[in-house]
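In: next comes the sequence, and after it the predicted model I'd like to discuss.
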Amino acid sequence: MSFMESIKWVMQYVRKHPWGSLFVFFTSIIEPILYMIPIFISADIVGILVDGGGWDDIWQSYQILILLASIQVVLFFASSFLNEVLAHRITTDMTYDLFESLQSRSLTYHNAKDTGDIMARATNDTRSVNMGLSPGVRMLLATAAIWAVAGWILYTVNPYLTVVMFVIFVVFMIMTFQYGIKIAPLSNQVLEELAVISSTTSDTLTGIRDIKAYTSQHIFKKNFAKQTYQQAATKEREGSLGAWFYPDLMVRFLVLSMVGYALYLTNQGDMTIEELVLITLALALVAGMSEEMNWIAFVSVGAFAAIERLHQFMTEPDPHIIDDGTVNFENLPASIEFDNVTFSYPNTKIPALDGVSFKIEDSQTLAIVGSPGSGKSTLTKLIQRLYLPQQGEVIVGNNPITAYTNESLRENIATVEQEVFLFNDTVQENIGFGKPGTPLENIVDVAKIAKSHAFIEEFEEGYQTIIGEDGVRLSGGQAQRISIARAILMNPEVLIFDDGASALDSKTEAEIQNAISDILRTRTTIITTHRLAIIAKADQILILEKGKMVGFGPHEELIQSNIFYRNLFEKHFELPPLVPRGD
């Protein structure tokens, strides 16, 4: 990713705010020019004093200084305030686009990314860009304007000094650029190390229960300390370079030399006291602003590093992205067919599903059984179009699954998974997640069906109870019942239970099954479970073993002819003799 491409990318955001950008640009230049006008007035006052002028003449000039000071205060406030507002709006736009980009990425992409790194880019990197825009850009423009006006002042007094100052300016900018090149790798390293710290923090907070359960706090504490000390050392190296900002030292030495030369000319009678004061004050202002270039260069390099990281991240290709279809999944039979489907996860040569073919009709229930790692959950993810098979085709409603729009397809598919994800929000908002704005009475109705209403009512704040991040304040069974209620509320055409009742006791699961039995009769239902009573009631049963389909059919047929299926039952039931297929 080239530097110029990143600059063009950030300029797209600047152009979204043309009037604010133009105002900040011009006021950043006008403001320092106004600082130069008092230099002329101060030189005039000195000249009046040297010539023996009266107080009336001085007071007139002093009144102009007071007026200019008032204008400067107002202009400084307006420029600083609008520059800050503009910077925040630009970085807010960036953060929003980053969030939108992440939502459009494929599940394969997210599986390969580190959450902590993403959080660091959304916070640390955008903050660095914000600092570069405000006050970095304004101060950079102000410095350039002061150099230009100071050069013009020197030209009116002594053209030779202007030539010297121009040479100093060119050398100063070259040295500042070289300084930026030296500090850039450290700035980028600081951002990367902050991302690592953010990742460790995220992992620690997410897995705090397991960390405490395994008494592993000391391991994470040691890793965190190592990472923070490493990042501090990098910051110290970066800071030491900033402290030795040699371009500023060079400017100060040469400015002092030029002032000395002006004093010599004044002593020889070739320069007036008024001109000496004018040159001295102008050069002092140049030296002061050159000192600011230390901070400006430091912030700008960090901002450019952050811009490149954000640009690279947001424009990174996603080869696994799933293009949106054009067909709406409406008024179509919710039949599901797998036609010789083979799927492998990235970076693995072992197929999660290998040549799987089956079909279930609309409103049928399919139970998927198999040992851990046999491909059950993978199959349900293909039905949701979270992944696409490398070979074969998934057909839903007599159309290839790729034909549907993402929105219409997923509005008609609800999933209850073993690992339930809940938001740090109220019970009501978690149940109504799929249908925002659902009235409370409807939320209560589905909660009753999912056998969660009773325990919700026991909470002090009932349905307005905040359940904590990932439902940390709920038991596993409670969390699954909230998830079941959420899925029922969606009123989907396809309902998937991916071991979605594993945390429930048999009695509660049976109660929920009975409560939703009428719903299931009018829905295509996919169930992955180890509960034999539920498996036997399914219309069709799919048996997977190491990604391959080793059986498909109703319970009565499989129990007599399929050895894999019989192995599930024979420890608990007396089975009829095995009947080979074709007999």
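Out: Looks like it came in fine. Model, not experiment: these values are computed from the prediction.
In: going by C-alpha atoms from here, please, whenever you check contacts or count neighbours.
Out: Fine.
In: mind listing the helices for the stretch 1-150 of the chain?
Out: For the stretch 1-150 of the chain, applying DSSP state H, counting those that start in this stretch gives helices covering 3-14, 18-50, 55-104, 107-111, 115-120, 126-131, 138-157.
In: no wait, the stretch 401-550 of the chain
Out: Secondary structure of the stretch 401-550 of the chain by DSSP H, counting those that start in this stretch: the helices cover 406-411, 427-431, 440-449, 453-458, 476-490, 506-515, 517-521, 532-537.
In: reformat these into JSON lines and put mean neighbour count and distance to I48 next to each item.
Out: Listed next are these as JSON lines, based on neighbours: other C-alpha atoms under 10 Å; distance: least, C-alpha to C-alpha, whole Å:
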{"stretch": "helix 406-411", "mean neighbour count": "18", "distance to I48": "79"}
{"stretch": "helix 427-431", "mean neighbour count": "24", "distance to I48": "76"}
{"stretch": "helix 440-449", "mean neighbour count": "17", "distance to I48": "82"}
{"stretch": "helix 453-458", "mean neighbour count": "14", "distance to I48": "85"}
{"stretch": "helix 476-490", "mean neighbour count": "24", "distance to I48": "84"}
{"stretch": "helix 506-515", "mean neighbour count": "15", "distance to I48": "97"}
{"stretch": "helix 517-521", "mean neighbour count": "14", "distance to I48": "97"}
{"stretch": "helix 532-537", "mean neighbour count": "15", "distance to I48": "103"}
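In: let's bring in a second model and compare:
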Amino acid sequence: MKELKHLNKYFKKYWFKLFMGILITIIARVFSLVMPSYVSKSIQTAEDAFAKTISGTVAKELLLEYILIIIGAALLSALFTFLMRQTIINVSRYIEYDLKNEVFDHYQFLNLNFYKKNRIGDLMNRISEDVNQVRMYAGPAIMYGMNTLTMFVCIIPLMFIKAPTLAAYTLIPLPILSVLIYQISKIIHKRSTKVQEFLSTLSTFTQESFSGVAVIKAYGLEPKINDELNGLAIQGKNTSMDLAKVNAWFFPLMILLIGISNIFVIYIGGRQYINGEIASIGIIAEFILYVNMLTWPVAIVGWLTSIIQRAEASQKRINEFLKEQPTIKNEVKELTPIEGDITFKNVTFTYEDTNITALNNISFTIKAGETVAFLGKTGSGKSTILDLVARLYDVSSGTVLIDNVPIQQKNLNSLRSSIGAVPQDAFLFSDTIENNIRFGNENASLQEIKEIAKKAVVHENIEGFAKKYDTILGERGITLSGGQKQRVSIARALLKDPRIFLFDDCLSAVDTETEEEILTNLKQLSQNKTTLIVSHRVSSAKNADKIIVLENGSIIQEGTHEQLNNVDGYYKELYLSQLSEKE
């Protein structure tokens, strides 16, 4: 159970509730123990009345008193059992809440390489299914475990006090049961791990299928996907059945062994009663009740073992991710101002997951308030420059300076809150258009959102929808066209009003007339703000203060539109090519 030690901090946090729950559990079980002894007394009273050792009136009075005591104890036991569930089970929900938040918060701190190496379905499964398995350990397992322990501690001594020989025979099956549980639990642990791993695979497959449903339909891949899902379903069935087959041994074995205990009680107890070794047949009835009261605690041992083994396997999977450390760390705790000067000094960057060198010893300087455009073929390193400015990655060698200070010496929150980024693949949330734009500034009014949407040339499109700004977007903004998604993302960045704008080919799905209008508005809004534009179009770059052309991670041209257009090279060829296409 070493992996489950991670939960100790939560048990300390809720120690008082747990303590009260355990105390209530003990009280509830003590009250439940009243019934067997008073059943024995009731039978003894009936025997005495039959033997004429007490009068019928006294016997009736005693029987009525015992019955009332049994009913009262049962009601009190039921009340405390209810309170037991209200305390311990509630604690398990609090721990589930805390653990999910811990995992999610940790996810947010991990760098992009982590998400490239791990599948979304696996991440989702660990924060949902795995945490749920751990919750079962933190609540039901503790509750039933304490219940079982209390019953053993109370009942077994009582049995030996009242009839030692009968108790010894009755309890013979329990050690056998313990050995069987130990052997079976080891198998359960291995098979539980396989089940959890399979659930991650299934979650990943379904998530990717739903996200890519447009491609699946376009290529007519439904039969192929169904066949793959059928294969996964068969694999899942077999994996779960392997676990179920082992779990299926628990209850039959326990019922068998408890049945053997009952046979011992009746046979050995009957012989002792006949031989006069026990005073009343009520003792036999009491022992039968004790054995049956032990049935569920003994049976629950197997279930508890299964829960703990599953929780151990799940917590191990959770801990694997919690042990992951982000490579991008906020080294400066106090907030640092951002003016917008950006300098790359001999920067080289290689992607860890692919080992591709995206940038190779590049250097340039951007002054605060300048607009700089980056052009080049696909894979030339343009988007990587924006990622390094936002410090989504750290350079392999060289230095990135912000305001003449190494970027690592800037507070990470200050840096990113000073950046308004529009990624190449515009991402929108399953929410209203209004809230998607407000993501840039949560305090913005609807009027401010509309004004900024006009600057992004998307206001008229939004007004054309039936619910206008209250239109709910599908997942990843599927409700909108590519150009509309890009313009909503631009509006979001403009609303943030940052010191630095990062536009990563965000006008690729927009026609040239709309592009020209957006760029004109952008020029007004980005005055005195550092703006980096990545594009494949000269039209997006020509009005920039500086244009940098990249090829294979190296700078091959640098200058203004006029300067670059007057020399032979990539930029002039691109300009003439796109100009002829436009004409």
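Out: Alright, I've got the coordinates. Predicted model only: the values in this text are computed from it and were never measured.
In: ok, back up a step: highest mean neighbour count out of the helices of the stretch 1-150 of structure 1?
Out: Across the helices of the stretch 1-150 of structure 1, averaging neighbours per residue (mean count of other C-alpha atoms under 10 Å) puts helix 126-131 on top, at a mean of 22.
In: next one: that one to chain centre, how far?
Out: 14 Å (C-alpha atoms, centre = their mean, to the nearest Å).
In: can you name the residues of structure 2 that that helix overlays?
Out: The alignment of helix 126-131 of structure 1 onto structure 2 (TM-score structural alignment) covers residues 131-136.
In: rewinding a little: adding distance to M258 of structure 1, write the helices of the stretch 1-150 of structure 1 out as JSON lines.
Out: What follows is the helices of the stretch 1-150 of structure 1, written out as JSON lines (distance: least, C-alpha to C-alpha, whole Å):
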{"stretch": "helix 3-14", "distance to M258 of structure 1": "37"}
{"stretch": "helix 18-50", "distance to M258 of structure 1": "17"}
{"stretch": "helix 55-104", "distance to M258 of structure 1": "27"}
{"stretch": "helix 107-111", "distance to M258 of structure 1": "60"}
{"stretch": "helix 115-120", "distance to M258 of structure 1": "47"}
{"stretch": "helix 126-131", "distance to M258 of structure 1": "34"}
{"stretch": "helix 138-157", "distance to M258 of structure 1": "10"}
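In: S202 of structure 1 is nearest to which of those helices?
Out: When those are compared by C-alpha to C-alpha, helix 115-120 sits nearest S202 of structure 1, at 5.9 Å.
In: now the closest one on structure 2. Mean distance?
Out: On superposition with structure 2, the mean distance recorded for helix 115-120 of structure 1 (mean C-alpha distance after the TM-score superposition for structure 1) is 0.6 Å.
In: who does that helix touch, helix- and strand-wise?
Out: helix 159-206 (3 or more C-alpha pairs under 8 Å, 6 or more residues apart in numbering; DSSP states H and E).
In: returning to what we had before: closest to R531 of structure 1 out of the helices of the stretch 1-150 of structure 1?
Out: In terms of C-alpha to C-alpha, the element of those nearest to R531 of structure 1 is helix 107-111, at 29.3 Å.
In: what's the closest one aligned against in structure 2?
Out: Mapped onto structure 2 using TM-score structural alignment, helix 107-111 of structure 1 covers residues 112-116.
In: now the matching stretch on structure 1. Mean distance?
Out: Mean deviation for stretch 112-116 of structure 2: 1.4 Å (mean C-alpha distance after the TM-score superposition for structure 1).
In: ok, and what's touching that stretch?
Out: Residues outside stretch 112-116 of structure 2 that contact it (C-alpha atoms under 8 Å, 6 or more residues apart in numbering) are E352, D353, L392, Y393.
In: just to revisit the earlier point, compare the helices of the stretch 1-150 of structure 1 and give me the one nearest T326 of structure 1.
Out: That would be helix 55-104 among the helices of the stretch 1-150 of structure 1, by C-alpha to C-alpha, at 16.7 Å.
In: mean deviation, that closest one versus structure 2?
Out: Relative to structure 2, helix 55-104 of structure 1 is 1.0 Å off (mean C-alpha distance after the TM-score superposition for structure 1).
In: from the contact counts, what lies against that helix?
Out: helix 3-14, helix 18-50, helix 126-131.
In: dump the ones you listed to TSV, plus distance to L241 of structure 1.
Out: Below are those laid out as TSV (distance: least, C-alpha to C-alpha, whole Å):
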stretch	distance to L241 of structure 1
helix 3-14	22
helix 18-50	28
helix 126-131	18
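In: closest to F77 of structure 1 out of those helices?
Out: Each of these was scored for nearness to F77 of structure 1 using C-alpha to C-alpha, and the closest is helix 18-50 (10.4 Å).
In: F245 of structure 1 touches I296, doesn't it?
Out: No: taking contacts as C-alpha atoms under 8 Å, F245 of structure 1 lies outside contact range of I296: 11.3 Å.
In: of the two, who's got more company?
Out: Neighbour count, other C-alpha atoms under 10 Å: between F245 of structure 1 and I296, I296 has more, with 22 against 19.
In: which residue lines up with R537 of structure 2 in structure 1?
Out: Aligned partner of R537 of structure 2 by TM-score structural alignment: R531.
In: next: L23 of structure 2.
Out: So L23 of structure 2 corresponds to F26, using TM-score structural alignment.
In: next one: its match from L86 of structure 1, what distance?
Out: Using C-alpha to C-alpha, to the nearest Å, F26 of structure 1 is found at 14 Å from L86 of structure 1.
In: check R138 of structure 1 too.
Out: Going from R138 of structure 1 to L86 of structure 1 by C-alpha to C-alpha gives 11 Å.
In: mind listing what L83 of structure 2 touches?
Out: L83 of structure 2 touches G21, I24, counting by C-alpha under 8 Å, 6+ apart.
In: correction: L166 of structure 2
Out: Contact partners of L166 of structure 2, counting by C-alpha under 8 Å, 6+ apart, are M159, F160, F264, V265, I268, G269.
In: who are the neighbours in contact with the residue sitting nearest the centre point of structure 2?
Out: Centroid check for structure 2 by C-alpha atoms, centre = their mean gives I127 as the closest residue, at 1.8 Å. Taking C-alpha under 8 Å, 6+ apart, we find I127 of structure 2 in contact with K100, V103, F104, I318.
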